[in-house]
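In: Predicted model, plus sequence, below.
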Amino acid sequence: MADPRFFDRAGPFTLGELAGRAGASLASPDDAGRLVADVAPLGEAGAGDISFLDNRKYADAFRATRAGACIVHPRMRDAGPAGCALLLTTRPYHGYALVAQAFYPDAGGDAEAGARVSPGAYVDPAAILGAGVEVAPGAVVEAGARIGAGGRIGPNAVVGRNVEIGARVRIGACASVSHALVGDRVTIHPGVRIGQDGFGFAIDPAGHIKVPQLGRVVIGSDVEIGANSTIDRGTGPDTVIGDGTWIDNLVQIGHNVRIGRGCILVAQSGVAGSSTLGDFAALGGQVGIAGHLHVGSGARVAGHSGVMHDIAPGAVYMGYPAVPQSEFFRRTVTVAKLAERKGKA
């Protein structure tokens, strides 16, 4: 259960309302009017809470739960405990996410109110703040910057000169955004760095020569960028992050990289300069993508892998250097058999 000191809860809601939000159907239509007040894990939920089961590993916890309601797959319909109302959907976790959003909506600024700037913040007179923008103490908004309605700029964050930020964007504490165009409903977590110089230089025995980084970072809408991640601006072409992409903490994205829609980049992964990821590609934790490569749409790369060659759309790669999943497993089995033979020799 969420700690009320940190999270503001809405509700209560009827199960009929929540089923509609979750795209679920009630196992018993008679339960539509029942009220629930919060979301909670199976093992901690009480009669006033709604929980969910998505992994059959927790089926025993589901059978024993005291939750008043639970979001489950239809195949678990007959496994629920007495008194637990069931919301049935083939995507229980998806349904739970929508229900949890109902109870804990993103606060955001009030897009109908005037901007609220802390006395401890600095907003250049040439900056433009939309309705309901909140600027926290220590934050800086430089000349020519535009912040869309309902945005929030966290403590000590910096929005650079002429940066354009869409509506309802959240910028966390101590983050910095420069040389960038940012879409709507983007979340930039604390410590993120966007728009700094890319790592571009010409090698020279007399001393490396810096190549001016003259591009931008262009970020689509509904993007999330995890804490302490960095996105370099382009050399001349832009660095581009597509709509709906989610970037975990401590991710590095080099200059000129182009990431498609709906991609997932897990913690400590890195994409070197001028590489591209197609729509809905996914990188596991600590994956490295070398420069000037293309990872096709829908491709997946397992954690700790190092990608040295292009990857076809929909392919699954793993290992270092990364190879197709089937080849990786064959190699692993072969090595294990060789080790076993050597041990018996």
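Out: Arrived safely.
In: drop to CA atoms for contacts and neighbour counts, all remaining ones
Out: OK.
In: Asp184 is in contact with Val169, correct?
Out: Yes - counting by Cα atoms under 8 Å, Val169 touches Asp184, with 6.1 Å between them.
In: Now do the contacts for the residue nearest the centre of the chain.
Out: The centroid of the chain falls nearest to Trp246 when counting by Cα atoms, centre = their mean (3.2 Å). Neighbouring residues of Trp246 by Cα atoms under 8 Å, 6 or more residues apart in numbering: 223-225, 262-265.
In: Which of the residues you listed are buried? Put it as a ChimeraX command.
Out: Of the contacts of Trp246, the buried ones go into a single ChimeraX selection, burial set by 16 or more other Cα atoms under 10 Å:
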select :223,224,225,262,263,264,265
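In: what two of the contacts of Trp246 are the furthest from one another?
Out: Ile225 and Gly262 (12.6 Å; Cα to Cα).
In: what's the burial count for Ala85?
Out: By the criterion of other Cα atoms under 10 Å, Ala85 has 24 neighbours.
In: picking that back up, more crowded one of Val169 and Asp184?
Out: Comparing Val169 with Asp184 by other Cα under 10 Å, the one with more neighbours is Val169, at 28 against 20.
In: Doesn't Val335 belong to a helix?
Out: Yes - with DSSP: H, G, I helix; E, B strand; the rest coil as the criterion, Val335 is part of a helix.
In: ok, which stretches of the protein are helices?
Out: 15-22, 59-64, 92-103, 325-344 (DSSP state H).
In: Adding distance to Ile128 and mean neighbour count, write those out as CSV.
Out: Listed next are the helices of the chain as CSV, based on distance: least, Cα to Cα, whole Å; neighbours: other Cα atoms under 10 Å:
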stretch, distance to Ile128, mean neighbour count
helix 15-22, 36, 21
helix 59-64, 51, 16
helix 92-103, 30, 20
helix 325-344, 50, 12
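In: Tell me which of those sits nearest to Lys210.
Out: Across the helices of the chain, closest to Lys210 is helix 325-344 (Cα to Cα), at 39.5 Å.
In: Which strands and helices lie in contact with the closest one?
Out: Judged by 3 or more Cα pairs under 8 Å, 6 or more residues apart in numbering; DSSP states H and E, the packing partners of helix 325-344 are strand 316-318.
In: Contacts for the strand it packs on, please.
Out: With Cα under 8 Å, 6+ apart as the criterion, strand 316-318 contacts 299-306, 311, 323-325, 328.
In: what's the spacing between Ala180 and Gly151?
Out: 16 Å (Cα to Cα, to the nearest Å).
In: of these two, who's got more company?
Out: More neighbours surround Gly151 than the other of Ala180 and Gly151, with 30 against 25 (other Cα under 10 Å).
In: does that one really touch Arg170, like I thought?
Out: Yes - here Gly151 reaches Arg170: they are 5.8 Å apart, a contact under Cα under 8 Å.
In: adding another structure so you can compare the two:
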Amino acid sequence: MEKTLQELAEYIGGTVVGDPLIKIRGIMGIDEAQEGDITFISNDKYTKKIHLTHASAIIVSPKLKEIKKNLLVCNNPYLAFAKLVELMIYKKPTYAKGVDNSSKISKTATIGQDVSIQAYVHIGENTRIGNRVVLHPCVYIGDHCAIGDDTIIYPNAVIYHDTVIGQRVTIHSNTVIGSCGFGYAPDGQSYYKIPQVGITVIEDDVDIGANTTINRAALGETIIRKGTKIDSQVVISHNVEIGENSLIVSQVGIAGTAKIGKHVTLAGGVGIVGHIKIGDNVTVGGRSGVASDIPDNEIYLGAPALPIQRMRRCYVIIEKLPEMKEYIKTLEKRIEKLEASWKNLD
């Protein structure tokens, strides 16, 4: 698909600086872009590359509009990039409607209209599948589940019994939802397994990556609120609640009964202990360990996680520890000499 820069600006609601009639045929990263491509800058660290790229045009924020290049200026370059990829490159997959003969569907299950249920799918007793749902090969859905309209579940995903999944949810391959939480009571010699009799609820417009596990509640609900996006290889334990429109990045682990607010970002590798509360609009930096409550509107970093400005000061000290150790040794020797001289005076 070929568009003029002006046409692209009109599509995303941006402004052209430079030649509005230049032809754009593709979208590429700033290093790979060639003539005919449009690229974007959404991170300041790439600004130095703006004069090196071979792209015919660049999507930038208003603060870069004075650069002598063909520019598409908008307030959110990353969002504009996503919309243009969808316009010019992305082809929404289509699925053959119907139920594959190899699938095993309970007679008590309810199946909506225009579904695509592919090879070797299992659907349990009294489970309801909504309209236009796509179940890829080898998806397992247990008894008494509900799958909302327009949801897509990719191959080999497992949905345990009594799980509720909303509309327009995407669940990627090998993810497990509704498995038992890790709950054991010590009896003095061994551990007695606590029955996990709650459910798991995934609200509308949630995306869940591959190889992620979301446990059912011991009692009550484990719940992922609407609009939240969960990356691959995440573990969410029993009775966790994650608020609306949060971002949970790869390799995050959230222990049981933790409450995560809305618009929270947990960066890669973050660990959250159980029974704590993280407020709304919080960001926790990568590889951090959160062991206590975090109030609203904070940025935390480190293990244990601390407010980011305080942790940055700690990092500065950590870098100087070898020199500080040597300096302390010299001070100790000087003190020993002073003490020895005082004893001689006595």
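Out: Cool, the structure landed. Since we're looking at a predicted model, the values are computed, not measured.
In: Need the TM-score from the superposition.
Out: Here the TM-score for the pair of chains, by TM-score structural alignment, normalised by the length of structure 1, is 0.85; 327 aligned residues with a Cα RMSD of 2.4 Å.
In: rewinding a little: so what does the residue nearest to the centre of structure 1 match up with in structure 2?
Out: In structure 2, Trp246 of structure 1 lines up with Lys229, judged by TM-score structural alignment.
In: Please apply the same query to His294 of structure 1.
Out: Match for His294 of structure 1 (TM-score structural alignment): Lys277.
In: Contact partners for its match?
Out: 258-261, 292-294.
In: just to revisit the earlier point, if we go to structure 2, which of the contacts of Trp246 of structure 1 are intact?
Out: Contacts conserved in structure 2 for the contacts of Trp246 of structure 1, using both residues aligned by TM-score structural alignment, their matches' Cα atoms under 8 Å: 223-225, 262-265.
In: Restricted to strands, list those.
Out: Secondary structure from DSSP state E places 224-225, 264-265 of the kept ones among the contacts of Trp246 of structure 1 in strands.
In: got the kept ones among the contacts of Trp246 of structure 1 as JSON lines, with distance to Leu86 of structure 1 columns?
Out: As requested, those are exported to JSON lines (distance: Cα to Cα, whole Å):
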{"residue": "Val223", "distance to Leu86 of structure 1": "32"}
{"residue": "Glu224", "distance to Leu86 of structure 1": "32"}
{"residue": "Ile225", "distance to Leu86 of structure 1": "35"}
{"residue": "Gly262", "distance to Leu86 of structure 1": "31"}
{"residue": "Cys263", "distance to Leu86 of structure 1": "32"}
{"residue": "Ile264", "distance to Leu86 of structure 1": "31"}
{"residue": "Leu265", "distance to Leu86 of structure 1": "34"}
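In: which residues does Gln251 of structure 2 contact?
Out: 232-235, 268-270.
In: rerun at 10 Å
Out: Residues near Gln251 of structure 2 by Cα atoms under 10 Å, 6 or more residues apart in numbering: 212, 231-235, 266-271, 286-287.
In: Would you mind giving those as CSV with neighbour count and distance to Lys3 of structure 2 added?
Out: Formatted as CSV, these follow (neighbours: other Cα atoms under 10 Å; distance: Cα to Cα, whole Å):
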residue, neighbour count, distance to Lys3 of structure 2
Thr212, 25, 39
Asp231, 19, 33
Ser232, 20, 35
Gln233, 20, 39
Val234, 25, 40
Val235, 20, 43
Leu266, 26, 38
Ala267, 20, 36
Gly268, 19, 37
Gly269, 19, 41
Val270, 25, 42
Gly271, 24, 46
Gly286, 20, 39
Arg287, 18, 43
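In: which one among the residues you listed gets closest to Tyr191 of structure 2?
Out: So of those, ranked by how close each gets to Tyr191 of structure 2 (Cα to Cα), first place is Val235, at 22.2 Å.
In: correct me, but the closest one touches Ile208?
Out: No - using Cα atoms under 10 Å, Val235 of structure 2 makes no contact with Ile208, being 11.2 Å away.
In: Overlap in contacts, those two.
Out: Ile214.
In: Pretty sure Lys23 of structure 2 sits against Ala55.
Out: No - using Cα under 10 Å, Lys23 of structure 2 is not in contact with Ala55; the gap is 11.2 Å.
In: So which of those two has more stuff around it?
Out: Ala55 (26 against 19).
In: Isn't that one up against Thr39?
Out: Yes - judged on Cα under 10 Å, Ala55 of structure 2 makes contact with Thr39 at a distance of 6.4 Å.
In: what is in contact with those two at once?
Out: The contact lists of Ala55 of structure 2 and Thr39 share 26-33, where a contact means Cα under 10 Å, 6+ apart.
In: Please list only the buried members of those.
Out: Here, 16+ other Cα under 10 Å leaves 26-28, 30, 33 buried among the shared contacts of Ala55 and Thr39 of structure 2.
In: among the residues you listed, which two are most distant?
Out: Across these (Cα to Cα), the longest gap, 12.2 Å, separates Gly26 and Ile30.
In: Quick check: neighbours shared by the two?
Out: 37-39, 55.
In: Keep only those of the contacts of strand 316-318 of structure 1 that are in strands.
Out: 300-301, 306, 323-324.
In: quick one: which of the residues you listed has the most company?
Out: Val301 (28 neighbours).
In: Map Gly130 of structure 2 across to structure 1 for me.
Out: In structure 1, Gly130 of structure 2 lands on Gly148 (TM-score structural alignment).
In: neighbours of its match, just the number please.
Out: Neighbours of Gly148 of structure 1 (other Cα under 10 Å): 23.
In: Disregarding residues adjacent in the polypeptide, which is nearest to it?
Out: Ala167 (4.1 Å; Cα to Cα, 6 or more residues apart in numbering).
In: That neighbour matches what in structure 2?
Out: Using TM-score structural alignment, Ala167 of structure 1 pairs with Asp149 in structure 2.
In: And for Ser176 of structure 1?
Out: Checking TM-score structural alignment: Ser176 of structure 1 goes with Val158.
In: Near its match, how many residues? Count them for me, please.
Out: 23.
In: any idea how far the residue nearest to the centre of structure 1 is from Gly43 of structure 1?
Out: Counting by Cα to Cα - Trp246 of structure 1 and Gly43 of structure 1 are separated by 29 Å.
In: All good on my end, thank you.
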